[in-house]
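In: the sequence and its predicted three-dimensional model are supplied below.
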Amino acid sequence: HFSPMAVIAVAVLVGSGIYLSWNYIGSMVGLVGTAYGIMLLTKIILMGGGLLLGGINALTIRNWALCGDCGQVLRRVPVFAQAEAGIGATILMAAAALTGQPPSVDVVNQQATPAEVLHVFMPKKPQLTPAPYAKMLAHATSSLDIYSQPTYLEKIQSDFNHNISGIFVILLGIGALLHHTTKMKWTRHWPLLFIPFAGFLLTFAEPTGWPLGHEGFFNTLIAPETLTHRLATVLVLFFGFFQWRLVATDFGRTNWRYALPVIYVLGGAMLLTHTHSIYADKRTYLIEASHNAIGILAIYMGAAGWVEQRLDGRERQISSSIWPICLILVGFVLLFYREL
């Protein structure tokens, strides 16, 4: 009896959302070319995933009503409902972040064109060498200055950081996919790649901060962007150790195996609410567009990982391939990242 009510509720939400969106966005350029618009698109994409899970549950219940076998309902419906709830929670967080952005109709002069947005995700030659450190630090802006704009060399360094990170993430995704699709025992150690990845982030994520820069480690933690990067480094190291224990030891049979999908979702939500500037300018938006893509993929990774850990059989087989593919896609977004 709940499904018809859910359909009506979703229809009301979609209808009111379309009306309000048109008033606040005003055009297709405003939808794809502003932070407000991209957050709305993010909500739509996440809602699509939630509706897909809800649709699977509705079909499962319908088959039960026709066949009288409640085994599938008791096994599948709670798990997909839990994954759907996780996606729903991130939609609420995205909605909260949306309120902090000026409506698209108020930043017409700072809207990016669809071609400019597409350019952000187009393949390019990765930046595989860091910027000259001495020259960069001589003219670098302080990480504590929220009004500063990065210099040319800082942009090169940012490209290097993101592109090398992309290589690490692609390798991790391939390792995870091989582990789930082959019987090669050595593939269970794929999470150990997280360790050198964390070392890379610790060294290069904050070029003006410790250990290579002149700014102290603790002094820069009051800067939101720096704190986010440091927390990301800790999370990467945690992922490596935790995931390795899950796949290589009996630890994977404990309830702790549910922790990583939750962390993936939280990490994705953190990316969706992460900002690089207090300004609603075009450059900042184009940078954050790639972060939104990564955040969406991370949330879907968490949902698929949750299903993998909670179910077996065909559902587990499919979901255990979905989240590594999402991880590989995250890697390619980072590999082709460009600081504008």
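Out: Thanks, I have it.
In: for the rest of this, base every contact and every neighbour count on C-alpha atoms.
Out: Noted.
In: dead centre of the protein: give me the residue that sits there.
Out: Nearest to the geometric centre of the chain sits Gly295, at 1.9 Å (C-alpha atoms, centre = their mean).
In: comparison target, given below:
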Amino acid sequence: MTQFLDIFGFLSVILRGFALVFEALTVGGIIFQVYAAREYAAKRAWAWVSIAAVMLAATQLCVASANAVILMGTMGLRPAEIVGADFCRATLLVITGALAVAVFARGRRGWLAVPACVSILVGSTMMSHSAARVEWRWFLMASTLLHHLAGAAWIGGFPYLLAALRQDSKGAIALRVAERFSRLAMCSVAALVMAGATLAWQYVGSIAALGGTTYGAMLIAKVVLTGVLLLLGSLNRSIVRSQQRGGGTGWLPLRRFAEAELGIGLTVLLMAASLTSTPPAIDVQADRVTAADMMQRFTPRWPRMQTPALSELSPATPLSLPQNLPGSFVPGQLTHPNTPADIAWSEYNHHWAGLVVLAIGLLALLSRRVKWARHWPLAFFGLAVFLLIRSDSEDWPLGPRGFWESFQVAEVAQHRVFVLLIVAFAIFEWAVQIHRIAARR
């Protein structure tokens, strides 16, 4: 169970991320169909809403099941005792609402799914930080619900907007739908910023906490990405106005910007899932990173080109822990501090990975002038092999742990997933560069 606890922390974030994505696609799809599409709502779009709702229910069931297994294994609770927990009630609200959306979206009266969306949003809010606060709980829960609603209406509506733009070849229907979605997006952004600022004020508390905690750092990254979304949204708004005046060049630029917004928006949702797994910055008073620490870390220096020997590193942390460990032990944390050799090993890996990415970027720029440089995505295979071998010195092929055994450690599992993502991206981008895959206009 201790080993499962370590990997559970990673899996719970992944599942929460999928839940937020499917929540946005479900609630955002209903809002788009009822408000933006209206009489032009396509049956295929309703089918996508139904599929997203089913996936939301399935994902939420997985989250609840994993939490129940953890409670039964660590605290010895029976299923009957777990059913009354807050997360079970919240899960029931989300699953019930999602299944209702799936049913109503398949019928001719999709607007009946709107009340079911309220159940989804309330249940999701009950699983947020706001439900655990002692002060201003209901105010924070209302702000969180508004934050989820606005984010779903904005980000969750992009796939359906893209489908509507592809469906209409003449542009008359697309113009009306785009105008409505543009107004919806502006209202959603205003609500999103207002609710987000309120939550940030309550969860961060100070400038020092904003820069000195994990929660604050991720919040800054989320705000930056949201700013990029706003920039792309303003460009989309100008395209819609140009189309209204009859001077536009077509919907292709809007589709491309909307695709970019969708990708960044999904990244923001996944980042929000990471935020829910991290304590609010205002609650973290000890071990904050100071301004001096950040300056020391971000001071430019030459990459580390030499790696320490394996014999200089700390011994591998055993996966099976003795029974006499103190009860406050946190699964997954190191039983010994990092040595200078451990730090040097990690910095060597990160520095060389950065140099490889820099070389790939230069080759990508060179590919516009030199034909052979178009094969630059193949360099990602070298990066993937490097990470597979070097990322974890305690595991296969360098350490004593076997390949499959090492997956019990969350950090190792994340590295292996990243290797697969790099390989998949390399294959896809290489196919694009050699014109095996072409974009459809």
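Out: That came through, no problem. No experiment lies behind these values; they were computed from the predicted model shown.
In: A strand includes the residue nearest to the centre of the first structure, no?
Out: No: counting by DSSP: H, G, I helix; E, B strand; the rest coil, Gly295 of the first structure is not part of a strand but helix.
In: now it: closest residue in space, sequence neighbours ignored.
Out: The shortest distance from Gly295 of the first structure to any non-neighbouring residue, by C-alpha to C-alpha, 6 or more residues apart in numbering, is to Gly268 (3.9 Å).
In: the residue nearest to the centre of the first structure touches Gly267, doesn't it?
Out: Yes: counting by C-alpha atoms under 8 Å, Gly267 is a contact partner of Gly295 of the first structure at 7.3 Å.
In: ok, Met141 of the second structure to Gly196 of the second structure distance?
Out: The gap separating Met141 of the second structure from Gly196 of the second structure is 12 Å, by C-alpha to C-alpha, to the nearest Å.
In: between these two, which has more neighbouring residues?
Out: Higher neighbour count among Met141 of the second structure and Gly196: Met141, with 22 against 18, using other C-alpha atoms under 10 Å.
In: one step back: next, count neighbours for the residue nearest to Gly295 of the first structure.
Out: Using other C-alpha under 10 Å, Gly268 of the first structure has 25 neighbouring residues.
In: list the contacts of it.
Out: Counting by C-alpha atoms under 8 Å, 6 or more residues apart in numbering, Gly268 of the first structure touches 294-299.
In: could you find the counterpart of Trp22 of the first structure in the second structure?
Out: Alignment of Trp22 of the first structure against the second structure is given by TM-score structural alignment, with Trp201 as its counterpart.
In: quickly find the element holding its match.
Out: helix 172-203 (DSSP states H and E).
In: swap in Ala198 of the first structure?
Out: Judged by DSSP H and E, Ala198 of the first structure forms part of helix 194-204.
In: give the buried residues for that helix.
Out: 194-195, 197-198, 200-204 (16 or more other C-alpha atoms under 10 Å).
In: just stretch 66-83 of the second structure next, same as before
Out: The neighbour-count check on stretch 66-83 of the second structure (16+ other C-alpha under 10 Å) flags 67-71, 82 as buried.
In: next: stretch 259-273 of the second structure.
Out: Buried residues in stretch 259-273 of the second structure, counted by 16+ other C-alpha under 10 Å: 259, 261-262, 264-273.
In: what about the residues you listed, which are in helices?
Out: Among those, the members found in helices (DSSP state H) are 259, 261-262, 264-273.
In: and the residues you listed as JSON lines, adding distance to Lys43 of the second structure?
Out: Shown next, in JSON lines, are these (distance: C-alpha to C-alpha, whole Å):
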{"residue": "Glu259", "distance to Lys43 of the second structure": "22"}
{"residue": "Glu261", "distance to Lys43 of the second structure": "24"}
{"residue": "Leu262", "distance to Lys43 of the second structure": "22"}
{"residue": "Ile264", "distance to Lys43 of the second structure": "27"}
{"residue": "Gly265", "distance to Lys43 of the second structure": "25"}
{"residue": "Leu266", "distance to Lys43 of the second structure": "24"}
{"residue": "Thr267", "distance to Lys43 of the second structure": "28"}
{"residue": "Val268", "distance to Lys43 of the second structure": "29"}
{"residue": "Leu269", "distance to Lys43 of the second structure": "27"}
{"residue": "Leu270", "distance to Lys43 of the second structure": "29"}
{"residue": "Met271", "distance to Lys43 of the second structure": "32"}
{"residue": "Ala272", "distance to Lys43 of the second structure": "31"}
{"residue": "Ala273", "distance to Lys43 of the second structure": "31"}
